[in-house]
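A.B. asks: got a structure for you, letters missing:
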């Protein structure tokens, strides 16, 4: 199913680049080459993305990269801007902090989905995304309350749903830091995974639960989102992206996703494990394993390491405040790619945690 959108990925590897110096992230990890990064200050970065309509629905996700306990988020909403040759582009604003809230320079991994222009590659596959506000509204040109008290996102300026008829998502704030997102038309017996990134100032961060649907409305997908300030639930704006499989912008853009639900060291097949078919007759497998407290590997057997991109997020836990980040991704000696993942508790200590992971891009094949 064509969604009319497009995707970009970037590994922003120059965490201490000179202030305001524009650079293009490493080409091996930035398919498309339409993203640029510049550092605005300690722990603050702007990402510019070309090749889409900045006045239409789009979303971005960001996750910290490295071996420390830094985490990253968006500190303000994206804005349109005019660049060279009077071409419009979108600016996303990333901030990285340690657990005490101090700004720190950090590498990060960035992904973007938006409406394509000028014949740039199109996104395909059931998907939805939107931006929300902490009071339970969705950011759009207009919004209105539905009869049950939840909100609909009006014309969907920051909202998108690829399902038939394009019914827009709704969101309900159930309590402080506790939200329920409903996406009509995308419910399935084996739904995909949701990505979420906190939006706004401060140190709040977000996690999600597993997507699900109910018997009385089997075609409506539901995702619980939780905001945290340390180990305390807290209201926060956030940006959510859902992929039913792994969305791809062309036939040669492939990927995998998995829910690592057993924080142990013994290798196992994770839940909701999916490969989009990098090799038609043998799409490969996902294998999760651990290598110490809070240290994990995810092996994608048939997708090579470049030029692709990874994302990871902690799954909801009753203990509260856990978060995860990407340590690295490297070629596997047995073929495919191993993604190294680190998870921390609210105090920044390594902790065993369930997590959601996606890996995608144009680098198909085992080597």
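C.D. replies: That came through, no problem. What you see is a predicted model, and the numbers here were worked out from it, not measured in a lab.
A.B. asks: For the rest of this, base every contact and every neighbour count on C-alpha atoms.
C.D. replies: Will do.
A.B. asks: Nearest spatial neighbour of residue 331, chain-adjacent residues omitted?
C.D. replies: Closest residue to residue 331 apart from its sequence neighbours, by Cα to Cα, 6 or more residues apart in numbering: residue 337 at 4.6 Å.
A.B. asks: wait, the one you found sits on residue 329?
C.D. replies: Yes - between residue 337 and residue 329 there is a contact at 6.8 Å, judged by Cα atoms under 8 Å.
A.B. asks: Settle it for me: which of the two has more neighbours?
C.D. replies: With neighbours defined as other Cα atoms under 10 Å, residue 337 and residue 329 compare such that residue 337 has more, 26 against 21.
A.B. asks: Now do that one against residue 199, distance only.
C.D. replies: 30 Å (Cα to Cα, to the nearest Å).
A.B. asks: swap in residue 296?
C.D. replies: 27 Å.
A.B. asks: and if you look at residue 239?
C.D. replies: The spacing between residue 239 and residue 199, counted by Cα to Cα, is 7 Å.
A.B. asks: Also residue 48?
C.D. replies: Counting by Cα to Cα, the gap from residue 48 to residue 199 is 17 Å.
A.B. asks: neighbour-wise, which of those two wins?
C.D. replies: Legend: neighbour count by other Cα under 10 Å for residue 48 and residue 199, higher for residue 199 (26 against 22).
A.B. asks: The more buried one contacts residue 72, correct?
C.D. replies: No - judged on Cα under 8 Å, residue 199 makes no contact with residue 72 at a distance of 10.0 Å.
A.B. asks: gap between the residue nearest to residue 331 and residue 194?
C.D. replies: Counting by Cα to Cα - residue 337 and residue 194 are separated by 22 Å.
A.B. asks: can you check residue 10 too?
C.D. replies: When residue 10 is compared with residue 194 (using Cα to Cα), they lie 19 Å apart.
A.B. asks: try it against this one:
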């Protein structure tokens, strides 16, 4: 099977593409490099007998999409390409609607036109808003706290409406929680950005001395240590979840949570990082941020039952692999 992976040079996309290649799939990556680096392609193709093909371009480009589907026998699509900064989405909501919502609509339209059979969509637990945890797939959508989460809801609606109208392609929607970690061989990882609200990014930047300390927003939540609790899941588990979804796709539209099913507090993450990696992380607890919730973690039982998938890696793997990848980058820069 040949699979088109949009946003395949991004964090989750690159790990998924590498895993697809290892399993013998033929892969075509479409990425506009707005939030990724071309050098990542070397890591994706390393140690793989099959090599991914790459096209630089945008999912908004209908002509390019036509060329891709005409020139390649694409049977499945895994759609990652999206803007994902919650902070930026608050500042530029129209950009998130154009890229995430209209981009998905155009890509799906071309999939229908060219007879693509399988479509796996990268959604987010952000759509659950402030829903009570553990969150199952049939939970009511909570209050949407930002345009990023809103864009994912609109995309899911587009996918369901399209299937109702056309009866194709078969669609799997994966809602995952807080993805972190890196490839255990150090060949792929997350690019740390100064405007990234990701907790692990901030911890890494403190460990490297780039910034002084971590600001923890809220120490008075109704949790064991007062700090917010989230469901952290290793990127390798998430990548494997996409392949399970592709291989076990059923008729219709199906939705699954990808999460560990366990909540971990901010302080527990810090303590685990310090213990596993031997690096002290300075922090200061400050006032809560507007819109934040105290507890959010998944009920992943549906994915376990129907896809045969569950999280195999834990917090120790996440903090170890995240740091090992960044430490290798630092060493390479010093050579």
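C.D. replies: Noted; the coordinates are in hand. Every value quoted in this text rests on a predicted model; they were computed, and no experiment measured them.
A.B. asks: Can you calculate the TM-score here?
C.D. replies: The TM-score (TM-score structural alignment, normalised by the length of structure 2) is 0.27; 168 aligned residues with a Cα RMSD of 7.3 Å.
A.B. asks: if we can go back for a sec, compare residue 10 and residue 194 of structure 1 (neighbour count), which wins?
C.D. replies: Neighbours were counted for residue 10 of structure 1 and for residue 194 using other Cα under 10 Å; residue 10 has more, 30 against 25.
A.B. asks: what about residue 289 of structure 1, distance to residue 173 of structure 1?
C.D. replies: 35 Å.
A.B. asks: Please, which helix or strand holds residue 120 of structure 2?
C.D. replies: Using DSSP states H and E, residue 120 of structure 2 falls within strand 118-124.
A.B. asks: Tell me how many other residues surround residue 332 of structure 2.
C.D. replies: 9.
A.B. asks: what's the answer for residue 82 of structure 1, then?
C.D. replies: With other Cα under 10 Å as criterion, residue 82 of structure 1 counts 11.
A.B. asks: what sits against it?
C.D. replies: Residues in contact with residue 82 of structure 1 (Cα atoms under 8 Å, 6 or more residues apart in numbering) are 88, 89.
A.B. asks: Could you rerun that using 10 Å?
C.D. replies: 88, 89, 90, 91 (Cα atoms under 10 Å, 6 or more residues apart in numbering).
A.B. asks: Tell me how many other residues surround the nearest residue in space to residue 114 of structure 1 that is not next to it in sequence.
C.D. replies: Spatial nearest neighbour of residue 114 of structure 1, excluding adjacent residues (Cα to Cα, 6+ apart): residue 58 at 4.0 Å. Residue 58 of structure 1 has 29 neighbours, counted by other Cα under 10 Å.
A.B. asks: What residues of the helix or strand hosting residue 159 of structure 2 count as buried?
C.D. replies: Using DSSP H and E, residue 159 of structure 2 maps to helix 147-166. Neighbour-count burial for helix 147-166 of structure 2, counted by 16 or more other Cα atoms under 10 Å, picks out 147-156, 158-160, 162-163.
A.B. asks: what packs against it?
C.D. replies: helix 86-91, helix 93-96, helix 103-113, strand 118-124, strand 170-176, strand 253-258 (3 or more Cα pairs under 10 Å, 6 or more residues apart in numbering; DSSP states H and E).
A.B. asks: Mean neighbour count for these - can I get that in JSON lines?
C.D. replies: Formatted as JSON lines, these follow (neighbours: other Cα atoms under 10 Å):
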{"stretch": "helix 86-91", "mean neighbour count": "16"}
{"stretch": "helix 93-96", "mean neighbour count": "17"}
{"stretch": "helix 103-113", "mean neighbour count": "19"}
{"stretch": "strand 118-124", "mean neighbour count": "23"}
{"stretch": "strand 170-176", "mean neighbour count": "24"}
{"stretch": "strand 253-258", "mean neighbour count": "23"}
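A.B. asks: Tell me which of the ones you listed sits nearest to residue 44 of structure 2.
C.D. replies: The closest of these to residue 44 of structure 2 is strand 118-124. By Cα to Cα, the value is 19.2 Å.
A.B. asks: can I assume residue 287 of structure 1 is in contact with residue 272?
C.D. replies: No - the criterion here is Cα atoms under 10 Å, and residue 287 of structure 1 misses it with residue 272 at 11.7 Å.
A.B. asks: Touching both of the two, which residues are there?
C.D. replies: Between them, residue 287 of structure 1 and residue 272 share the contacting residues 258, 260, judged by Cα under 10 Å, 6+ apart.
A.B. asks: which residues sit in contact with residue 196 of structure 1?
C.D. replies: Contacts of residue 196 of structure 1 by Cα under 10 Å, 6+ apart are 60-63, 73, 129, 131, 205-208, 225-226, 238-242, 312-313.
A.B. asks: Check which helices and strands the helix or strand containing residue 332 of structure 2 sits against.
C.D. replies: According to DSSP H and E, residue 332 of structure 2 maps onto helix 315-334. Packing partners of helix 315-334 of structure 2 (3+ Cα pairs under 10 Å, 6+ apart): strand 178-180, helix 199-207, strand 232-234, helix 266-277.
A.B. asks: What about the closest residue to residue 286 of structure 2 other than its chain neighbours, how many residues nearby?
C.D. replies: For residue 286 of structure 2, ignoring the flanking residues on the chain, the nearest one in space by Cα to Cα, 6+ apart is residue 217 at 5.2 Å. Residues lying near residue 217 of structure 2 (other Cα under 10 Å) number 17.
A.B. asks: ok, residue 217 of structure 2 touching residue 285?
C.D. replies: Yes - the pair residue 217 of structure 2 and residue 285 qualifies as a contact (Cα under 10 Å) at a distance of 6.1 Å.
A.B. asks: Check the burial of residue 205 of structure 1 by counting its neighbours.
C.D. replies: Count around residue 205 of structure 1 with other Cα under 10 Å applied: 28.
A.B. asks: likewise residue 214 of structure 1?
C.D. replies: Neighbours of residue 214 of structure 1 (other Cα under 10 Å): 13.
A.B. asks: Skipping adjacent residues, who's closest to it in space?
C.D. replies: residue 220 (7.7 Å).
A.B. asks: and the gap between the one you found and residue 212 of structure 1?
C.D. replies: On the measure of Cα to Cα, residue 220 of structure 1 and residue 212 of structure 1 end up 8 Å apart.
A.B. asks: Repeat that for residue 260 of structure 1.
C.D. replies: 17 Å.
A.B. asks: ok, these two, which is more surrounded?
C.D. replies: Neighbour comparison, residue 260 of structure 1 and residue 212: the larger count goes to residue 260, with 27 against 20 (by other Cα under 10 Å).
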